[in-house]
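1. got a sequence here, can you model it:
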Amino acid sequence: MTAPLGVILAGGRATRMGGGDKGLRDLGGRPLIGHVIDRLAPQCARLAINANGAPERWNFLGLPVLPDSLPDQPGPLAGVLAGLDWAAAEGAEAIVTAAADTPFFPPDLALRLQAHAGASGLCLAASPDETGRMQRHPTFGLWPVALRDDLRAALVEGLRKVVLWTDRHGAGVAPFDSLPHDPFFNVNTPADMAKAERLLAGRA
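-> Have a look, this model is predicted:
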């Protein structure tokens, strides 16, 4: 399978962390987003970052910065659309997305998303919660460039919930284990950052 392009979604407001860029918070002596890049880069042909505001703050990473093309930060689907527009200009067929605040996602994310994609080429990652119920992770997906105009129209019409759009197009679901911990654990609060530090120390 052809390696997709990778887009790191870093456009959130980080309100539960007191604002600012969660991806630039320190984890183990380096920015949180650095851990995400290390995991995603080997899985993708090239990477870019979806982020709003001054792009210069990401210059040290040496990656393209893709702002939302729609106003008012309407959510992760707008970041997906920015990534799809970039991929179309690059001549690529699909992107894989990962969240900038999730440093432990699986190293075979892209391959398994591709293997479980629906007929439309869409796929979301999923893992079991503490009750064993599979939960989809809308910021971890495989997105075909062919659907970008449909996504743009849906966003203009006011759609914001990722799974409403992916269900509309018969997205596949790629299952992942949650042992020894959920690989899609994301850092939303200072307590989460402390947990991430413990998990990182346990992997060292």
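2. going forward, measure contacts between C-alpha atoms and count neighbours the same way
-> Will do.
3. give the contact list for Ala94.
-> Neighbour list for Ala94: Pro4, Leu5, Leu84, Ala87, Leu142, Trp143, Pro144, Val145 [criterion: C-alpha atoms under 8 Å, 6 or more residues apart in numbering].
4. quick one: the helices in the chain?
-> In the chain, the helices defined using DSSP state H lie at 32-40, 76-89, 109-115, 148-156, 162-168, 190-203.
5. now Pro128. Nearest residue, chain neighbours left out?
-> Leaving out its chain neighbours, the residue that sits closest to Pro128 by C-alpha to C-alpha, 6 or more residues apart in numbering is Met134, at 4.1 Å.
6. that neighbour contacts Ser127, correct?
-> Yes: contact status for Met134 versus Ser127: in contact at 5.2 Å, counting by C-alpha atoms under 8 Å.
7. in the contacts of Ala94, find the pair that's most separated.
-> The span of those, defined through C-alpha to C-alpha, is set by Ala87 and Leu142 at 12.4 Å.
8. who has more neighbours, those two?
-> Leu142 (33 against 22; other C-alpha atoms under 10 Å).
9. report the central residue of this protein.
-> Closest to where the C-alpha atoms of the chain average out (C-alpha atoms, centre = their mean) is Ala98, at 2.1 Å.
10. didn't it look like it was pressed against Trp143?
-> No: using C-alpha under 8 Å, Ala98 is not in contact with Trp143; the gap is 11.6 Å.
11. so what touches the lengthiest strand in the chain?
-> Scanning the chain for the longest strand, with DSSP state E as the assignment, gives strand 134-144. Residues from elsewhere that reach strand 134-144 (C-alpha under 8 Å, 6+ apart): 9, 76, 80, 84, 93-99, 110, 113-114, 117, 120-129, 162-163, 173, 175, 184.
12. stretch 25-45 now?
-> Under the contact criterion C-alpha under 8 Å, 6+ apart, stretch 25-45 has outside partners 3-6, 8, 22-24, 47, 96, 98-111, 193, 196-197, 200.
13. give the buried residues for that stretch.
-> For stretch 25-45, the neighbour count (16 or more other C-alpha atoms under 10 Å) marks 25, 27, 31-37, 39-41, 43-44 as buried.
14. want to put them side by side, so please do this one too:
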Amino acid sequence: MNGEQMRQPAGVILAGGQSTRMGGGDKGLLCLGDRPLLDRVIDRFQPQVCELALNANGNPGRFVEFGLPVVADSIDGFAGPLAGVLAGLDWAALQGHTHIVTAAADTPFFPCDLVPRLLDAAQDKPIALAATPDPKRGMARHPTFGLWPVALKDDLRQALRDGVRKVVQWTDRHGAATAEFSADPFDPFFNVNTPEDMTRAEGLLR
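-> A predicted model of the protein is given here:
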């Protein structure tokens, strides 16, 4: 790994989705236990990065209590996680960072060593994605949890303009590395998509 990659990256929390399976709104503002999901994600993420921002669309004022810069998608029409990654890369470039790591706002139990493990996995690859074992798919990648170089922001911008929406469709072009995490006793990348998922998360929290 070269010297630039060794620098601690900035972090970007992806919260730009439409949350249709939860009935719309901001999943990150829903409470898990006595605290918003987003608050729990910040607590896990902030110690691992040099600076933290939130990717979200609409009125940024609804996130003021969290004290983070809010960066919106520059691609219209809810283009998915890649649009959030691009927003994060554009923000990071203005701050002088060389890399970002992204995490989803609805995944409260992701690993506390996410960032160092992604950095270790990257080696000579420009991108690294988190993954866990899956009984049906083998090693399942979690494309909202990744290490991304600012140097690829214009390449990603063009890919989005060309209609690319699937994360791995773009990352595979660049030979993404995989950081493998244990799924025992449960997958740490479990995310809250539905009311049933929130019930499960309450059980895991206890």
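15. got a TM-score for the two of them?
-> TM-score of the superposed chains, computed with TM-score structural alignment, normalised by the length of the first structure, equals 0.96; 201 aligned residues with a C-alpha RMSD of 1.0 Å.
16. hmm, back to that, do you know which of the helices of the first structure lies nearest Gly18 of the first structure?
-> helix 190-203 (9.3 Å).
17. what packs against that closest one?
-> strand 26-27 (3 or more C-alpha pairs under 8 Å, 6 or more residues apart in numbering; DSSP states H and E).
18. for the strand it packs on, grab the matching residue range in the second structure.
-> On the second structure, the counterpart of strand 26-27 of the first structure by TM-score structural alignment is residues 31-32.
19. post-alignment, the matching stretch versus the first structure, mean distance?
-> With mean C-alpha distance after the TM-score superposition for the first structure, stretch 31-32 of the second structure departs from the first structure by a mean of 0.5 Å once superposed.
20. for the contacts of Ala94 of the first structure, which pairs are in contact in the second structure too?
-> By both residues aligned by TM-score structural alignment, their matches' C-alpha atoms under 8 Å, the contacts of Ala94 of the first structure still in contact after alignment to the second structure are Pro4, Leu5, Leu84, Ala87, Leu142, Trp143, Pro144, Val145.
21. most surrounded residue in those?
-> Going by other C-alpha under 10 Å, Leu142 tops these with 33 neighbours.
22. which ones are touching Phe105 of the first structure?
-> Residues near Phe105 of the first structure by C-alpha under 8 Å, 6+ apart: Arg39, Pro183, Phe184, Phe185.
23. over to Phe104 of the first structure?
-> Shown in contact with Phe104 of the first structure (C-alpha under 8 Å, 6+ apart): His35, Val36, Arg39, Pro183, Phe184, Phe185.
24. and Pro64 of the first structure, how far is that from Arg168 of the first structure?
-> 30 Å (C-alpha to C-alpha, to the nearest Å).
25. between the kept ones among the contacts of Ala94 of the first structure, which sits nearest Asp68 of the first structure?
-> Distances from Asp68 of the first structure to these, taken by C-alpha to C-alpha, are shortest for Leu84, at 11.1 Å.
26. residue in the second structure matching that closest one?
-> Looking across to the second structure (by TM-score structural alignment), Leu84 of the first structure lines up with Leu89.
27. look up how far Ile75 of the second structure lies from the alignment partner in the second structure of Arg160 of the first structure.
-> Structural alignment (TM-score structural alignment) places Arg160 of the first structure against Arg165 in the second structure. Distance of Arg165 of the second structure to Ile75 of the second structure, given as C-alpha to C-alpha: 11 Å.
28. same question for Ala103 of the second structure.
-> 19 Å.
29. mind checking what Thr102 of the second structure lines up with in the first structure?
-> Alignment note (TM-score structural alignment): Thr102 of the second structure maps to Thr97 of the first structure.
30. okay but that match is in contact with Val7, surely?
-> Yes: taking contacts as C-alpha under 8 Å, Thr97 of the first structure lies within contact range of Val7: 4.8 Å.
31. anything in contact with each of those two?
-> Val80.
32. circling back to that earlier point, tell me which residue of the second structure lines up with the residue nearest to Pro128 of the first structure.
-> Under the alignment (TM-score structural alignment), Met134 of the first structure pairs with Met139 in the second structure.
33. what's the neighbour count on that match?
-> Met139 of the second structure, neighbours per other C-alpha under 10 Å, totals 15.
34. can you give me the distance of it to Ile42 of the second structure?
-> As judged by C-alpha to C-alpha, Met139 of the second structure and Ile42 of the second structure stand 27 Å apart.
35. how about Arg21 of the second structure?
-> Separation of Arg21 of the second structure from Ile42 of the second structure (C-alpha to C-alpha): 23 Å.
36. confirm for me that Glu51 of the second structure is in contact with Ile13.
-> No: applying C-alpha under 8 Å, one finds Glu51 of the second structure not in contact with Ile13, separated by 11.2 Å.
37. out of the two, which sits in the busier spot?
-> Ile13 (29 against 19).
38. need the counterpart of that one in the first structure.
-> Alignment note (TM-score structural alignment): Ile13 of the second structure maps to Ile8 of the first structure.
39. what's its match in contact with, if anything?
-> Contact analysis of Ile8 of the first structure by C-alpha under 8 Å, 6+ apart lists Val36, Ile37, Leu47, Ala48, Ile49, Asn50, Thr97, Ala98, Ala99, Ala100.
40. next, format those residues as a markdown table and append distance to Asn59 of the first structure.
-> Output for the contacts of Ile8 of the first structure, formatted as a markdown table (distance: C-alpha to C-alpha, whole Å):
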| residue | distance to Asn59 of the first structure |
| --- | --- |
| Val36 | 16 |
| Ile37 | 14 |
| Leu47 | 14 |
| Ala48 | 12 |
| Ile49 | 11 |
| Asn50 | 13 |
| Thr97 | 20 |
| Ala98 | 19 |
| Ala99 | 19 |
| Ala100 | 16 |
